[in-house]
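Peer 1: what's the 3D shape of this:
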Amino acid sequence: MTQDLRTRITDALKEAMKAKDAARLGTLRLINAAIKDQDIALRVDGKSVGDPEILAILGKMVKQRQESARAYEEGGRLELAERELAEVKVIEDFLPAQLSETEAEAAVDAAIKDVGAESIRDMGRVMGVLKGKYTGQMDFGAVGPMVKTRLG
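Peer 2: I've put the predicted structure just below:
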């Protein structure tokens, strides 16, 4: 049986502590803090964070760090950009492999067919299906225009 993401992250945190890997440890602690924040927010409704929510959190963290790295590079702060990109690598260890462009196109076509989408008004339903199945595996910012083009 595969471990859930929370367990994998906790185990990686313990390993980083034992290895005295400060950079990895710091990133793993940030991941844990983000998950705990989400736990607290959902506790009001009597829910807890599962793997789909953790994947969404990790995806958001990757995107934030990529944007920060880009800003640092533009500002000539290469050491800070490298630190952000190193954090991205640690976070990506817990994300499923990204779909290739061909796989993403096939997933979009399948979702359109599943939903029976016929116009741009069905875009939200198509994106909902994709997010349900492929969170952490595709860049929805890039997939959105692809869906729009197919439904347009």
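
Peer 1: all contacts plus neighbour counts: C-alpha atoms, from now on.
Peer 2: Fine.

Peer 1: contacts only, for the residue nearest in space to the middle of the chain.
Peer 2: Closest to where the C-alpha atoms of the chain average out (C-alpha atoms, centre = their mean) is G59, at 1.6 Å. With contact taken as C-alpha atoms under 8 Å, 6 or more residues apart in numbering, G59 is in contact with 95, 135-136.

Peer 1: repeat for A97
Peer 2: Each residue near A97 by C-alpha under 8 Å, 6+ apart is listed here: Q137.

Peer 1: picking that back up, show the buried residues in the contacts of G59.
Peer 2: 95, 135-136 (16 or more other C-alpha atoms under 10 Å).

Peer 1: make TSV out of those residues and add secondary structure.
Peer 2: TSV is the format used below for the buried ones among the contacts of G59 (DSSP: H, G, I helix; E, B strand; the rest coil):
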residue	secondary structure
L95	coil
T135	coil
G136	coil
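
Peer 1: for comparison, sequence B:
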Amino acid sequence: MTATLRDQITDSIKTAMKEKDTLRVSTLRLVSAAIKDRDIAARAEDRCQGIDDSEVLSLLAKMVKQREESAKTYEDNGRPELAERERQEIEIVRDFMPKPLSEDELKTVIAGLVEQSGATCLKDMGKIMGMLKTDYAGRVDMGKAGAVVKGHLCS
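Peer 2: Coordinates of the predicted model:
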């Protein structure tokens, strides 16, 4: 049986604690807490199992995006040391994410999904975006993907 992402994160926290890597420990504890929060919300929706790996990947992608925005804000306000810490946290979180799709790979995947689903117009965009979100969780910037899907369906 393969280890779930949550197991990998827990194991990494233990390893980082042994190595006294305080930045990694604090970042991974934040990740773990966010996963537990999402589990609690899932239980409130009567989903007994909590969240699965695809939802964890979506959560990690959201955390990366938040840190990228924070790093930019810190840079813009003359706080390069805080921006650098955000970038270090991004790298730690990305260790648990699959390699993102390149622009060309994204276009190829979207073309395949459009063909597979028979989508022909913009009203089918939600269907394609849903397929991307489930099949490529954590590998796709949904903002960029939306523009590519729209371009593909409008042409």
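
Peer 1: please pull up the equivalent of the residue nearest to the centre of the first structure in the second structure.
Peer 2: Under the alignment (TM-score structural alignment), G59 of the first structure maps onto A61 of the second structure.

Peer 1: which helix or strand contains its match?
Peer 2: helix 53-76 (DSSP states H and E).

Peer 1: try Q38 of the first structure
Peer 2: Using DSSP H and E, Q38 of the first structure falls in helix 22-43.

Peer 1: return the set of buried residues in that helix.
Peer 2: 24-25, 27-28, 31-32, 35, 38-39.

Peer 1: check stretch 106-117 of the second structure too.
Peer 2: 106-107, 110-111, 113-114.

Peer 1: what's the match for K20 of the second structure in the first structure?
Peer 2: By TM-score structural alignment, K20 of the second structure lines up with K20.

Peer 1: tell me which element the equivalent of M129 of the second structure over in the first structure falls in.
Peer 2: M129 of the second structure maps onto M127 in the first structure, with residues paired by TM-score structural alignment. Using DSSP H and E, the element containing M127 of the first structure is helix 123-134.

Peer 1: what's in contact with the helix or strand following that helix?
Peer 2: Downstream of helix 123-134 of the first structure, the first helix or strand assigned by DSSP H and E is helix 140-151. Defining contact as C-alpha under 8 Å, 6+ apart, one finds that helix 140-151 of the first structure is touched by 104-105, 108, 117-120, 123, 126-127, 131.

Peer 1: cutoff 10 Å now
Peer 2: For helix 140-151 of the first structure, the external contacting residues (C-alpha atoms under 10 Å, 6 or more residues apart in numbering) are 101, 104-105, 107-109, 111-112, 117-124, 126-127, 130-131, 134, 152.

Peer 1: for it, grab the matching residue range in the second structure.
Peer 2: Mapping helix 140-151 of the first structure onto the second structure (TM-score structural alignment) gives residues 142-153.

Peer 1: now I112 of the first structure. Nearest residue, chain neighbours left out?
Peer 2: Excluding the flanking residues, the one nearest I112 of the first structure by C-alpha to C-alpha, 6 or more residues apart in numbering is V126, at 5.8 Å.

Peer 1: you'd agree that neighbour is up against A110?
Peer 2: Yes: at 9.3 Å, V126 of the first structure counts as touching A110 under the criterion of C-alpha atoms under 10 Å.

Peer 1: so how far is the helix holding Q38 of the first structure off the chain centroid?
Peer 2: Distance of helix 22-43 of the first structure from its chain centroid, counting by C-alpha atoms, centre = their mean, to the nearest Å, is 14 Å.
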